[in-house]
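# starting from these lines, generate the structure:
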Amino acid sequence: MKIDVVTIFPEMIRSGLSHSIIKRAQEAGRVQVAAHDPRDHTTDRHRSTDDTPYGGGAGMVMRPGPIFAAVESLEPPPDARIVMLTPQGKTLTQAMAHEFAQASHLILLCGHYEGFDERVREHLATDEISIGDYVLTGGELPALVLIDAVVRLLPGVLGSEESAAGDTFSDGLLEYPQYTRPPDFRGWTIPEVLLSGNHAAIANWRRKEQFRRTQSRRPDLWSAFQPSKSDLKLLKQLSEETPSPPAGESSEEN
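Below is the predicted model:
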């Protein structure tokens, strides 16, 4: 996969990708990532990438010329995904990360100030992505988030393919609790089933814990979840293990 980032702060991208799994993925040739400064495609002596908005108003707007020129210099293939990072975009999900991971070329556009000239949105970008309902000073951090979410899904990037398959949101549910040594820490012990060596029992316990966590913490995810036949059996067992509270009492802790 090839990922290009158009940003007036390319060092933010280069620094953010020079560590951990993303760095190793680049070194192994799983992904090629480069940052490009649209200032290199300006024509005035000040190398301006922004200007005042037509119609008046506060702030500055990213000019279309340098952005278009920077993208066109990359000679993207017809199927390239050109992604504008903007709070007005669709909120990034794990399913979307999987979709982007199938692309051969991603071009990420990082805005600043009051955002992009609307013609960038209308005639250049193929996608608009937000990482949440809040506003940041620029698109570099969202770009790094998107890169991280996508690259870790590429074949051979993680040490185990099961790591990504078991992630939170991978099947629409939150992940089950994880434990490691020691089995008894300050009197807090781990569930005995995890020490049993019974892989089927462990798998069932983990699945039930996914149900518990998602139900209590993310009812929005739970309402959209479609259980399989095996899930329905486990849900029945879970309801029998956790009886409903008496009428008038809440199951939530105070």
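
# alpha carbons only for contacts and neighbour counts from here, please
OK.

# so which residues of this protein form strands?
Using DSSP state E, the strands of the chain run over 2-6, 32-36, 50-51, 61-62, 81-91, 105-110, 127-130, 184-185, 188-189.

# so what's the residue count around R14?
16 (other C-alpha atoms under 10 Å).

# repeat that for M96.
15.

# who's in contact with it?
Neighbour list for M96: empty [criterion: C-alpha atoms under 8 Å, 6 or more residues apart in numbering].

# picking up where we left off before, return the most buried member of the strands of the chain.
Comparing the strands of the chain by mean neighbour count (mean count of other C-alpha atoms under 10 Å), strand 105-110 ranks first with a mean of 24.

# picking that back up, closest one to A201 among the strands of the chain?
strand 188-189 (18.1 Å; C-alpha to C-alpha).

# distance to A203 added to the strands of the chain, as CSV?
Output for the strands of the chain, formatted as CSV (distance: least, C-alpha to C-alpha, whole Å):
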stretch, distance to A203
strand 2-6, 37
strand 32-36, 37
strand 50-51, 54
strand 61-62, 51
strand 81-91, 31
strand 105-110, 36
strand 127-130, 34
strand 184-185, 22
strand 188-189, 19
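
# which among those is found nearest to D220?
strand 81-91 (14.6 Å).

# buried ones in the longest helix along the chain, by neighbour count?
The longest helix of the chain (DSSP state H) is helix 199-217. Neighbour counts over helix 199-217 (16 or more other C-alpha atoms under 10 Å) mark I202, W205, R206, R207, K208, E209, Q210, F211, R212, R213, T214, Q215 as buried.

# what packs against it?
Secondary-structure packing of helix 199-217 (3 or more C-alpha pairs under 8 Å, 6 or more residues apart in numbering; DSSP states H and E): helix 219-224, helix 229-241.

# in the last one, what counts as buried?
If I follow you right, that is helix 229-241. In helix 229-241, counting by 16+ other C-alpha under 10 Å, buried: L234, L235, L238.

# ok, the residues you listed vs A224, which is closest?
L235 (15.4 Å).

# residues contacting the nearest residue to that closest one once chain neighbours are set aside?
Spatial nearest neighbour of L235, excluding adjacent residues (C-alpha to C-alpha, 6 or more residues apart in numbering): K208 at 7.2 Å. When contacts are counted by C-alpha under 8 Å, 6+ apart, K208 touches L234, L235, L238.

# how about this one, so we can line them up?
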Amino acid sequence: MSHALALSGLAVILVGFLLRLQPLLVVAVAAAVTGLTGGMGPVEILAAFGKAFNTNRFVTVVYVVLPLIGLIERNGLQERARAVVAGMRGLSLGRLLAAYMLLRQISAGLGLVQVAGHPQTVRPLLAPMAETAADPDDTMPPPEREQVRALAAATDNIALFFGEDVFIAIGSILLMKGFLDQYGIVLEPLALSVWAIPTAICAFLIHGARLMWMDRRRAARSPSPFVLSEVEGRAPGESLEARASTGSARTGEGNRG
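A predicted model of the protein is given here:
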């Protein structure tokens, strides 16, 4: 009977998913119910949770960093990232993402996979920097802004996917070695990682060319500042505020005349 009650955790998962509750909470409650019905005490259940977390800490360590990233963002991390990019003249969206892709591939090839990523660098740093590089005046429409963010995330994915295989101790290399060993094909991890280098280079060249092409498209769509100046009736490089103050001064002179 006790063994049958231990399966009640499955019912908790089923009901929780049917009600569309928070998945992590549902799984945690199901595990607790399974432990209690299986004869475990609260302390033993908590110890089991801690052991599982410690055993798989390389997977869940990013969740420990998330509160820190959120705190830094709240104190102006994204604004500071935008300010840094705004001060770099000649830095385009394509050049920024290409430079990030190169650094990401090199770090992944050295085994530093968790140094960067979507929660660590893309959302708090790369995405706002890419938005500023694409639109320094902050006039980009929301759909285009989402495309820039997606491109930043895709750049990180591509760099990591093709860069991590260069490192011999990465899981994908070990998986390929184990799969080939089953069929009598003996290959050392170093041989697999060496042949991953040309693939990583090709990925960088292809995606880098795509980024440069997107830069050209954006430049072709953006009107010249001289054209905008003529349309708005102001000199090239003159700000709208300066133009407004000049117009007000002229209006005042006309009224006095």
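
# TM-score of the superposition?
Laid over one another, the chains give 0.25 as their TM-score (TM-score structural alignment, normalised by the length of the first structure), with 104 aligned residues with a C-alpha RMSD of 5.6 Å.

# I13 of the first structure is nearest to which of the strands of the first structure?
strand 32-36 (6.6 Å).

# now the angle from the closest one to strand 105-110?
Calculated by axes from the mean of the first three to the mean of the last three C-alpha atoms, to 10 degrees, strand 32-36 of the first structure forms an angle of 30 degrees with strand 105-110.

# just want the angle from strand 32-36 of the first structure to strand 2-6.
20 degrees.

# hmm, back to that, distance of the residue nearest to L235 of the first structure from L238 of the first structure?
7 Å (C-alpha to C-alpha, to the nearest Å).

# for A165 of the first structure, same thing?
23 Å.

# for the stretch 1-150 of the second structure, just list every one of the helices.
Along the stretch 1-150 of the second structure, the stretches classed as helices by DSSP state H, counting those that start in this stretch are 2-5, 8-18, 23-37, 42-55, 57-74, 77-86, 93-109, 127-134, 142-163.

# winner for burial among the ones you listed?
helix 127-134 (a mean of 25).

# which parts of the stretch 151-257 of the second structure are helices?
Counting by DSSP H, counting those that start in this stretch, the helices of the stretch 151-257 of the second structure are 171-182, 189-221, 225-232, 240-256.

# so can I have CSV of the ones you listed showing mean neighbour count?
Below are the helices of the stretch 151-257 of the second structure laid out as CSV (neighbours: other C-alpha atoms under 10 Å):
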stretch, mean neighbour count
helix 171-182, 14
helix 189-221, 15
helix 225-232, 12
helix 240-256, 11
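
# those: which one's closest to G109 of the second structure?
G109 of the second structure lies closest to helix 189-221 among the helices of the stretch 151-257 of the second structure, at 8.9 Å (C-alpha to C-alpha).

# number of residues surrounding E27 of the first structure?
Using other C-alpha under 10 Å, E27 of the first structure has 11 neighbouring residues.

# so how far is V6 of the first structure from it?
21 Å.

# distance-wise, check A244 of the second structure relative to L5 of the second structure.
Counting by C-alpha to C-alpha, the gap from A244 of the second structure to L5 of the second structure is 77 Å.

# and what of S248 of the second structure?
81 Å.

# these two touch, right, V26 of the second structure and L10?
No - contact criterion C-alpha atoms under 8 Å: V26 of the second structure and L10 do not qualify, at 10.3 Å.

# thinking again about what came up before, tell me the one among the contacts of K208 of the first structure nearest to S223 of the first structure.
For the contacts of K208 of the first structure, the nearest to S223 of the first structure is L235 (14.2 Å; C-alpha to C-alpha).

# picking that back up, what's the closest of the helices of the stretch 1-150 of the second structure to F226 of the second structure?
The nearest among the helices of the stretch 1-150 of the second structure, by C-alpha to C-alpha, is helix 127-134 at 19.3 Å.

# need the contact partners of the closest one.
Counting by C-alpha under 8 Å, 6+ apart, 78-79, 81-82, 84-86, 91-93, 96-97, 138, 145, 148-149, 152-153 sit against helix 127-134 of the second structure.
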